[in-house]
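[1] take this sequence and fold it.
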Amino acid sequence: MRGLFAVVLLVGLGLAGFAVHMAQGYVQKYQTALALERQSKVTPIELTEIYVATQALDYGDKLMPEMVKLVKWPKESLPSGWYADANILFKNNNLTPRHILRPMVQGEPILQAKITKPGEDAGLTSRLEKGMRAFAIRVDVASGVSGFLRPGDQVDIYWTGSVDRLSEDGETSFTKLIQTGIKLIAVDQKAKLEGVNGNVARTVTVSVKPEQVAALAQAQNSGKLSLALVGAKDDTIAESIEVDQNKLLGIERKEKKVVQAKESAKVCTIRTRRGAEVVAIPIPCSN
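    Predicted structure coming up:
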């Protein structure tokens, strides 16, 4: 009796193991089929090879072949002005190399707006946009924001001087905001960020329109210019500002009283003839 029970138990265990094995195989096949179905529904991303920087590139650096490499980039998000052909990026085997116009980090795409044409130097003229001019402003430790100015910063420009005002007596000294949001393109003789921090500049070069050049030249020759650094994320436009000594100290200007001259007393006369001579004789006037 016990032998029969053992046989039945072994047969049951075998059937249970076989059932588990079959169930695992079925589940695995189902999961594989489900994964294949999901994969078939995903739209493949189309990629294009473009050149990116293999290292950090600074303003003025020569662009060499070892500084770039081809990587796959999603075609739908390609930036404007990308390069994929080495013969175009490095013309004539790079005998006339391009130069870096804007600092780039490792992995950043090489774009047309960030490099010069073959053989073109990354001088100051390459940083001027169409219709803009470079103008130098004399500064010192006070007017130049204590050496914290860097190329690419934006500043507001204030003029301090004295002028004759016809409506007031004598000269009036005041400070006025004359230009806002002016872009710096060079500090002293440096147009790159490296080595500029902390140095007290003697001149800064700004990018302005031709009519602004005339205004700044006149202002610099007739008074003193001071710069105020604008925050990197500040997009507000400064309003017209003018402060003189009276406004600074809170002194109210007294209005002048205009005293009209009294009408001169009337003089009445009578004329009489004395021989050939006519004589005017004053007499009291009557109303």
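
[2] alpha carbons only for contacts and neighbour counts from here, please
    Noted.

[3] helix or strand next in line after the helix or strand hosting residue 34, which one?
    Using DSSP states H and E, residue 34 maps to helix 2-41. Sequence order places strand 47-53 as the next helix or strand after helix 2-41, per DSSP H and E.

[4] buried residues, the next helix-or-strand element following that next one. List them.
    Counting by DSSP H and E, the next helix or strand C-terminal to strand 47-53 is strand 68-74. Across strand 68-74, burial judged by 16 or more other C-alpha atoms under 10 Å covers 68-70, 73.

[5] got a list of what residue 190 touches?
    By C-alpha atoms under 8 Å, 6 or more residues apart in numbering, residue 190 lies in contact with residue 196.

[6] relative to residue 196, how far out is it?
    Counting by C-alpha to C-alpha, to the nearest Å, the gap from residue 190 to residue 196 is 7 Å.

[7] so how far is residue 101 from the residue nearest the centre of the chain?
    Ranked by distance to the mean C-alpha position of the chain (C-alpha atoms, centre = their mean), the top residue is residue 154 at 5.6 Å. Between residue 154 and residue 101 the computed distance is 18 Å (C-alpha to C-alpha).

[8] for residue 111, same thing?
    10 Å.

[9] kindly report the same for residue 38.
    In terms of C-alpha to C-alpha, residue 38 sits 46 Å off from residue 101.

[10] so for the two, which sits in the more crowded spot?
    Per other C-alpha atoms under 10 Å, whichever of residue 38 and residue 101 has more neighbours is residue 101, with 24 against 9.

[11] before we go on, could you also do this sequence so I can check it against the first one:
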Amino acid sequence: MRPIQVVILVVALGAAVAAAMLAMNMTGRGDADSAAPVQAVIPSEEVLVVSSDIPMGGTVGAGNLQWRNWPKDGLGEGYVVRAQRPEGLTEISGMIARSQLLAGEPVREARLVRSDRGFLSAVLPKGMRAVAVKVNAASTAGGFILPNDHVDVVLTMQNGGSEGAPATAVSETILSNVRVLAIDQKVDDPEDKKSVVAQDTATLELSPEQSQLMIQAQQMGSISLVLRSIVDSVKSAEDEKIQTGVNVVKFGIQSRVTAAQ
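    Predicted structure coming up:
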């Protein structure tokens, strides 16, 4: 066999091997593509969510809301679903936030209120009252008590002494675990604007009975607020049984004025 024939035979064999390998690769790829799993489609609904942070007392406008797909399995009670309320965005727009709303969370009407009156009366829970108390930085944990903190209220009175004995100061906790609605005119404190300043007035959320007790206590002595840990701010069944009040001496007869929490 001449050399040129050998060369041609070798080239032909190489081309045949290359073609076979290419055919095998293409067949294998087709099998892999056909075996690829089909991505499951998760059933969802369009839900009204907050598109930007809204502070407590802020007005919820159309620019703060948007419809967003939400898994059906994750729908919570009170969510505004577009299929059920197509005009939900318009209906919610203009309402007031009773607590801070964060971007991305679904809108719940229980956390909103519509009112054409003052903000504080709108955010007060049913049956509760807002009572202003004169305070200063020294009597508010050095000024670190902020709106939405929970505090104990301590009354300090001067116990009149007899001849030769000086008067003594007596302190007593008259209310426990009450919420601070506002400090001066401030009802919210964004994390990036926290500051420690002297305060003149704290507004507390109290029941009608506690309101009467607080007003009486302010006439009897000075009021101090004691900051509670956030862990202790959740009232338990035992807390509901606690009776708080103040001992009052009138015409030489001691009595105790109390208010159920």
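
[12] quick revisit: which residues do residue 111 and residue 101 of structure 1 both contact?
    Contacts common to residue 111 of structure 1 and residue 101, judged by C-alpha under 8 Å, 6+ apart, are absent.

[13] dump the residue contacts of the residue nearest to residue 97 of structure 2 when sequence neighbours are not counted.
    Leaving aside its sequence neighbours, residue 97 of structure 2 sits nearest to residue 112 (C-alpha to C-alpha, 6 or more residues apart in numbering; 4.7 Å). Residue 112 of structure 2 sits next to 95-99 when contact means C-alpha under 8 Å, 6+ apart.

[14] structure 1: which residue goes with residue 112 of structure 2?
    Here residue 112 of structure 2 is matched to residue 115 in structure 1, going by TM-score structural alignment.

[15] hmm, back to that, give the equivalent position in structure 2 for the residue nearest to the centre of structure 1.
    So residue 154 of structure 1 corresponds to residue 150, using TM-score structural alignment.

[16] the nearest residue to that match once chain neighbours are set aside sits in which helix or strand?
    The shortest distance from residue 150 of structure 2 to any non-neighbouring residue, by C-alpha to C-alpha, 6+ apart, is to residue 179 (4.4 Å). Per DSSP H and E: residue 179 of structure 2 is located in strand 168-183.

[17] specify the local secondary structure of the aligned residue in structure 1 for residue 203 of structure 2.
    For residue 203 of structure 2, the aligned residue in structure 1 is residue 205 (criterion: TM-score structural alignment). What DSSP: H, G, I helix; E, B strand; the rest coil gives for residue 205 of structure 1 is strand.

[18] what's the closest non-adjacent residue to residue 205 of structure 1?
    residue 136 (4.3 Å).

[19] burial measure for the counterpart of residue 106 of structure 1 in structure 2, as a count.
    Under the alignment (TM-score structural alignment), residue 106 of structure 1 maps onto residue 103 of structure 2. Per other C-alpha under 10 Å, the neighbour tally for residue 103 of structure 2 reads 13.

[20] so what's residue 103 of structure 2 up against?
    49-54.

[21] any idea which of the residues you listed has the most stuff around it?
    residue 49 (25 neighbours).

[22] skip the chain neighbours and tell me the closest residue to residue 173 of structure 2.
    residue 154 is the one closest to residue 173 of structure 2 (C-alpha to C-alpha, 6+ apart), at 4.3 Å.

[23] after superposition, how close is the helix or strand the one you found falls within to structure 1?
    Using DSSP H and E, residue 154 of structure 2 sits in strand 150-159. Compared with structure 1 after fitting, strand 150-159 of structure 2 deviates on average by 2.4 Å (mean C-alpha distance after the TM-score superposition for structure 1).
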